[in-house]
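> Prediction below, plus the sequence it came from.
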Amino acid sequence: MRVLLAEDDDILADALAEQLGNAGFQTEVAADGRTALEALTSQPFDVAVLDLGLPKLDGLSVLKAVREVKPALPILILTALDGLEHRVAGLNAGADDYLTKPFDFPELEARIRALLRRFKPQAGSTVSLGALSFDREARRAVVDGEPVELSPREWELLDLLLTQRDKVVTKDEIAQAWDLDRNQGGPSSIEVYIHRLRRKLEPSGVSIRTVRGLGYLLELQA
């Protein structure tokens, strides 16, 4: 598994790279945002760990740019910025997890492995609804023959909604599927991803209806 570690603190970066290597990860370190962005957009990585306070190009800008070309890459933010507004901004920009400094390495490793498990292709048959075709095994979503680019969280959200079609999916169920807690901007983050997924599903004839006070329901438009 290849990890891109974007961290400008040389001592911390070297220590983390060594620990990740001992844990079985092939780790490349980027000491600034521009280097991280170039590496992430030109090379294959299984997961990225981004500091927000990077020189030359901040981590949030790197995150947004990477999401434009690699919406399915699992990305974890690792930063000393622990305010709620920073968590919400990072998650809304496309991060899949958020860990604040100081931290213990076992937790970082556990979170990386959780991301890799979460976004690993899972066996299952293709599900079709309207013009939407959703292949869990190939991790492929298609609308009228055209592939739909989904971020990891959008993918999990659509999978959950399809699995529980004809049943209202609550925000708590979505948060559990994402391993999301209240300190990570829970409800507001979910609403952002619901909005993004709605837009991507519009051409398929499939809609996500908000059931006030309960959650969300996937249904085929009449």
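Ah, there it is.
> When you work out contacts or count neighbours from here on, use the C-alpha atoms and nothing else.
Will do.
> and Ala95, how many residues sit next to it?
26 (other CA atoms under 10 Å).
> And for His195?
His195 has 11 nearby residues by other CA under 10 Å.
> repeat for the one 3 residues further on
Other residues near Arg198 number 17, with proximity taken as other CA under 10 Å.
> does it really touch Tyr216, like I thought?
No: the pair Arg198 / Tyr216 is not scored as a contact, 11.1 Å apart, by CA atoms under 8 Å.
> Now list whatever residues contact both of these two.
Ile208 (CA atoms under 8 Å, 6 or more residues apart in numbering).
> For the protein, which segments count as helices?
Along the chain, counting by DSSP state H, helices occupy 10-22, 33-42, 59-69, 84-92, 105-118, 152-163, 171-178, 186-201.
> Make a markdown table out of those helices and add distance to Leu4.
Shown next, in a markdown table, are those (distance: least, CA to CA, whole Å):
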| stretch | distance to Leu4 |
| --- | --- |
| helix 10-22 | 10 |
| helix 33-42 | 7 |
| helix 59-69 | 12 |
| helix 84-92 | 17 |
| helix 105-118 | 12 |
| helix 152-163 | 17 |
| helix 171-178 | 22 |
| helix 186-201 | 25 |
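> Quick one: closest of those to Leu99.
Closest to Leu99 of those is helix 105-118 (CA to CA; 7.6 Å).
> angle of that closest one against helix 10-22?
Taking axes from the mean of the first three to the mean of the last three CA atoms, to 10 degrees, one finds helix 105-118 and helix 10-22 inclined to each other by 60 degrees.
> For helix 105-118, which residues meet the burial criterion?
Within helix 105-118, the residues that qualify as buried are 108-109, 111-112, 115-116, 118, counting by 16 or more other CA atoms under 10 Å.
> take a look at this one as well, against the first:
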Amino acid sequence: MIQCLVLEDEQSAQEILKAYIDKTPFLNCVGIYESGLDVPHDQLQLTDVLFLDIQLPELNGLSFLKTLNNAPLVIVTSAYPSYAIAAFEEAVTDYLVKPFSYERFYKSLTRAQTLLNNRKHEGKNQVLLYADKTIYKTTIEDILFLKAEVDYVNVVATGREVLVLDSLQNWSEKLSQFNFVRTHRSYIVNLDQVEKVSGNQIFIKEKVLPIGRTYKQDFLKALKRTGLF
């Protein structure tokens, strides 16, 4: 399911987009807003595709786009074709000129769907670990857990452990967009790798990890959201 967000200040245009979104089985709308200043950061993080109007109150669409560090795929929806060159310079996925048909809308979405599927297999999920003057390459999916070791972090992946000079807090921020959760002051685990939970212990590939008392509730909530337990 593709998660989308609409940034559009005209009600009639909002209604058309909402109707098109509801008509598309692989699309779900997480929110509709009239101004970029109103968009919650957490919703934007969940967004795969942003439908973005140009002429917006307070902050125009392209200016809003330039404020985003990790922007979702952007499909511009504008009544003004003159902004197209500037929009594509910002690497938007498509540019729909109002009024546009559902057929044109759907074509744009299939393009975005292809890009999203490709992203899943690209190097953005690769991680380079530097230790002892050596660079090790692994993937986010292969990381089992991370353990704090004084001034280092032990990154435990399938078939490999690499001790890197870093902090667990830094890794917590790096992995925030993935399916990882802090389970102890010294541990971050990959929820997709959890095989069993018993009492205050987590079992991953013959490793037994502790669950800290202050982290247990958030861990169980996160585990439940995965649908695996």
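Noted; the coordinates are in hand. None of these values were measured; they are calculated from a predicted model.
> Overlay the chains and give the TM-score.
TM-score for the superposed chains, counting by TM-score structural alignment, normalised by the length of structure 1: 0.50, backed by 128 aligned residues with a CA RMSD of 2.6 Å.
> Next up, the contacts around Lys64 of structure 1.
By CA under 8 Å, 6+ apart, the neighbours of Lys64 of structure 1 are 93-94.
> Please repeat the previous calculation with a cut-off of 6 Å.
Shown in contact with Lys64 of structure 1 (CA atoms under 6 Å, 6 or more residues apart in numbering): Ala93.
> Give the equivalent position in structure 2 for it.
Per TM-score structural alignment, the equivalent position to Lys64 of structure 1 in structure 2 is Lys66.
> hang on, the earlier thing: any idea which of the helices of structure 1 gets closest to Arg209 of structure 1?
That would be helix 186-201 among the helices of structure 1, by CA to CA, at 9.1 Å.
> Name the residues that touch the closest one?
Asn92.
> so where is it in structure 2?
Going by TM-score structural alignment: helix 186-201 of structure 1 matches no residues.
> so what's the residue nearest the centre of structure 1 up against?
By CA atoms, centre = their mean, the mean C-alpha position of structure 1 lies nearest to Asp96, the distance being 3.4 Å. The contact partners of Asp96 of structure 1, by CA under 6 Å, 6+ apart, come to 75-76.
> just checking, what residue in structure 2 corresponds to it?
So Asp96 of structure 1 corresponds to Thr93, using TM-score structural alignment.
> Between the two ends of stretch 81-100 of structure 2, how far is it?
One end of stretch 81-100 of structure 2 sits 12 Å from the other (CA to CA, to the nearest Å).
> Can you point out the buried residues in it?
For stretch 81-100 of structure 2, by 16+ other CA under 10 Å, it's 84, 87, 92-97.
> corresponding residues in structure 1 for the helix or strand hosting Ala148 of structure 2?
When elements are assigned from DSSP states H and E, Ala148 of structure 2 belongs to strand 143-149. Aligned by TM-score structural alignment, strand 143-149 of structure 2 falls on no residue of structure 1.
> That strand - contacts with which helices or strands?
strand 152-157, strand 187-190 (3 or more CA pairs under 6 Å, 6 or more residues apart in numbering; DSSP states H and E).
> cutoff 8 Å now
In terms of contacts (3 or more CA pairs under 8 Å, 6 or more residues apart in numbering; DSSP states H and E), strand 143-149 of structure 2 is packed against strand 152-157, helix 168-174, strand 187-190.
> Just say which of those is most tucked in.
strand 187-190 (a mean of 22; mean count of other CA atoms under 10 Å).
> Where in structure 1 does that one fall?
So strand 187-190 of structure 2 sits over no part of structure 1, by TM-score structural alignment.
> And the contacts of that strand?
By CA under 8 Å, 6+ apart, strand 187-190 of structure 2 touches 141, 143-148, 168, 172, 179-183, 209.
> could you list every residue that touches Pro99 of structure 2?
Ala79.
> Quick check: the gap between it and Thr226 of structure 2.
Taking CA to CA, one finds Pro99 of structure 2 at 39 Å from Thr226 of structure 2.
> Check Ile143 of structure 2 too.
Look at Ile143 of structure 2 and Thr226 of structure 2: by CA to CA, they are 17 Å apart.
> neighbour-wise, which of those two wins?
Shown here are Ile143 of structure 2 and Thr226; by other CA under 10 Å, Ile143 has more neighbours (21 against 11).
> ok, for that one, nearest residue in space, not its chain neighbours?
Nearest non-adjacent residue to Ile143 of structure 2, counting by CA to CA, 6 or more residues apart in numbering: Ala157, 4.0 Å away.
> and that neighbour, how far is that from Thr134 of structure 2?
16 Å.
> what does Gln11 of structure 2 give?
56 Å.
> One more: Val189 of structure 2?
Taken as CA to CA, the span from Val189 of structure 2 to Thr134 of structure 2 is 24 Å.
> Then Val49 of structure 2?
For Val49 of structure 2, the distance to Thr134 of structure 2 (CA to CA) stands at 38 Å.
> can you list contacts of stretch 49-64 of structure 2?
Under CA under 8 Å, 6+ apart, the answer for stretch 49-64 of structure 2 is 2-9, 34-37, 72-78, 83, 87, 90, 112.
> Buried among the residues you listed? Need that as a selection in ChimeraX.
Buried residues within the contacts of stretch 49-64 of structure 2, by 16+ other CA under 10 Å, are selected in ChimeraX with:
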select :2,3,4,5,6,7,8,9,34,35,36,72,73,74,75,76,77,78,87,112
